[in-house]
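*Asks:* could you look at this predicted model? Sequence included:
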Amino acid sequence: MIRSVSAALLALSLSACATTSAMAEKAADHPEARSYAVSADAMADVDAALARASTSRKPVLLVMGANWCHDSRALAGWLEQPRFAALVAQRYELVFVNVGMPQTGDGHNLAIARRFGLEELPGTPNVLVVHPDGALLNPETATSWRNAASRSEDAIFEELALLATTEIARD
């Protein structure tokens, strides 16, 4: 009887390791930034990005997320990869803004979202593409990034590449 119980416990332990290993493999499906940049003056960062955008004629890629958020860190991790970094450098002026936990009432820098016509942020991250004149170019998709960690690399890249062309259509 003791051997049967021991064998069952060993089997359970091994299956737990397999589950943990599978979860670790799933987590490795995307890079994850270690830290989501937090600025002392996020509005000034946005203003600076818009000033750069006026000169470069590229839209601002405004990523509003948080360090605690797995999806925010996943998206930030993708943006650090060479393929994404090249796209962003060529097509966007990038700025990260920490928004805390807006869905629980503990939000930060929410005036920035309101500045671009978003009255609330239902979660994190949010990806706003802003024309150099300050107009939000993607109001339909700006708050749809809460599943960034489960999106494929290609899906994220294709959406960012498509959003970059929105600015061209507007001018």
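*Replies:* On my side now, so go ahead.
*Asks:* only C-alpha atoms for contact and neighbour calcs from this point on.
*Replies:* Noted.
*Asks:* leaving out sequence neighbours, find the closest residue to residue 49.
*Replies:* Once flanking residues are discounted, residue 49 sits nearest to residue 93: 5.9 Å by C-alpha to C-alpha, 6 or more residues apart in numbering.
*Asks:* same deal with residue 33?
*Replies:* Counting by C-alpha to C-alpha, 6+ apart, residue 33 lies nearest to residue 77, which is 4.2 Å off, once chain neighbours are set aside.
*Asks:* please enumerate the strands of the chain.
*Replies:* For the chain, the strands defined by DSSP state E occupy 60-65, 93-98, 100-101, 106-107, 126-130.
*Asks:* what packs against the fourth one?
*Replies:* Packing partners of strand 106-107 (3 or more C-alpha pairs under 8 Å, 6 or more residues apart in numbering; DSSP states H and E): strand 100-101.
*Asks:* mind checking how far the strand it packs on is from the chain centre?
*Replies:* Offset of strand 100-101 from its chain centre (C-alpha atoms, centre = their mean, to the nearest Å): 13 Å.
*Asks:* and the comparison structure, right after this:
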Amino acid sequence: MRKFHLLSLAILATLTATPALAAKAPHMPIARFNDLAQPLPKPYDEAADAKATDAAVAAARARAKKAGKLLLVDLGGNWCLDCRILAGVMETAPLRQWVAARYEIVTVDVGRFNKNLQVPARYGITDRLEGVPALLIVNPRTGKLVNAGRVTALADARSMSPQGLADWLAQWPAK
């Protein structure tokens, strides 16, 4: 019985310790998306071809590895309101500084789901994206996707709050 109790405590400690590895998101100074600076940003380079995009992702991964950060590949399009809302939230202080300290970010224009799809394919996503923004959070040392199965969780970003978006970004522990 004692061994069972100790084993249960060890399992419980492991399960509860995992979220503690993630950093707490800063308190967002805005409560509504209407409070974001207008016009909303258009973060995606619509003219970038596959070669330029691949080079940008590789450079961001190298910077992330060197700095000990996670790589965040933001797949989307300037036509997408949810993508632009996410970009606007990420530009607010203090989230901008908080994100910059934890992630190396690269934005990738996927057009209308018909451009630069070699990027998600590199991380095992070969089916059509279920929506954008799609965020690939990658361990730059291993090249492995940290948020597998949850890459399109923010595709309906407008249904969340600015704090909810910040908290979602905070759930991924540093590598």
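*Replies:* On my side now, so go ahead. Model, not experiment: these values are computed from the prediction.
*Asks:* so what number do they get for TM-score?
*Replies:* The TM-score (TM-score structural alignment, normalised by the length of the first structure) is 0.74; 137 aligned residues with a C-alpha RMSD of 1.7 Å.
*Asks:* returning to that earlier point: quick one: the residue nearest to residue 33 of the first structure and residue 85 of the first structure, what's the gap?
*Replies:* Residue 77 of the first structure sits 10 Å away from residue 85 of the first structure, going by C-alpha to C-alpha, to the nearest Å.
*Asks:* next up, the contacts around the residue positioned nearest the centre of the second structure.
*Replies:* With distances taken as C-alpha atoms, centre = their mean, the residue of the second structure nearest its centroid is residue 135 (4.2 Å). Going by C-alpha atoms under 8 Å, 6 or more residues apart in numbering, residue 135 of the second structure touches 72, 73, 74, 75, 151, 152, 154.
*Asks:* what residue of the first structure matches up with residue 79 of the second structure?
*Replies:* Under the alignment by TM-score structural alignment, residue 79 of the second structure pairs with residue 68 in the first structure.
*Asks:* about what we covered before: nearest to residue 24 of the first structure, out of the strands of the first structure?
*Replies:* strand 60-65 (23.0 Å; C-alpha to C-alpha).
*Asks:* how big's the offset between that closest one and the second structure?
*Replies:* Following superposition, strand 60-65 of the first structure is found to deviate from the second structure by 0.7 Å on average (mean C-alpha distance after the TM-score superposition for the first structure).
*Asks:* how many residues are close by the equivalent of residue 87 of the first structure over in the second structure?
*Replies:* By TM-score structural alignment, residue 87 of the first structure lines up with residue 98 in the second structure. Residue 98 of the second structure has 17 neighbours, counted by other C-alpha atoms under 10 Å.
*Asks:* then residue 159 of the second structure?
*Replies:* Residues within reach of residue 159 of the second structure, counting by other C-alpha under 10 Å, total 11.
*Asks:* please apply the same query to residue 94 of the first structure.
*Replies:* By other C-alpha under 10 Å, 22 other residues sit near residue 94 of the first structure.
*Asks:* and it, how far from residue 4 of the first structure?
*Replies:* Distance of residue 94 of the first structure to residue 4 of the first structure, computed by C-alpha to C-alpha: 59 Å.
*Asks:* ok, now residue 19 of the first structure?
*Replies:* In terms of C-alpha to C-alpha, residue 19 of the first structure sits 22 Å off from residue 4 of the first structure.
*Asks:* neighbour count: these two, which is higher?
*Replies:* The residue with more neighbours, out of residue 19 of the first structure and residue 4, is residue 19; 12 against 9, by other C-alpha under 10 Å.
*Asks:* quickly note the distance from that one to residue 42 of the first structure.
*Replies:* Relative to residue 42 of the first structure, and taking C-alpha to C-alpha, residue 19 of the first structure is found at 40 Å.
*Asks:* residue 12 of the first structure corresponds to which position in the second structure?
*Replies:* Looking across to the second structure (by TM-score structural alignment), residue 12 of the first structure lines up with no residue whatsoever.
*Asks:* what about the counterpart of residue 148 of the first structure in the second structure, how many neighbours?
*Replies:* Per TM-score structural alignment, the equivalent position to residue 148 of the first structure in the second structure is residue 157. Around residue 157 of the second structure there are 20 other residues, counting by other C-alpha under 10 Å.
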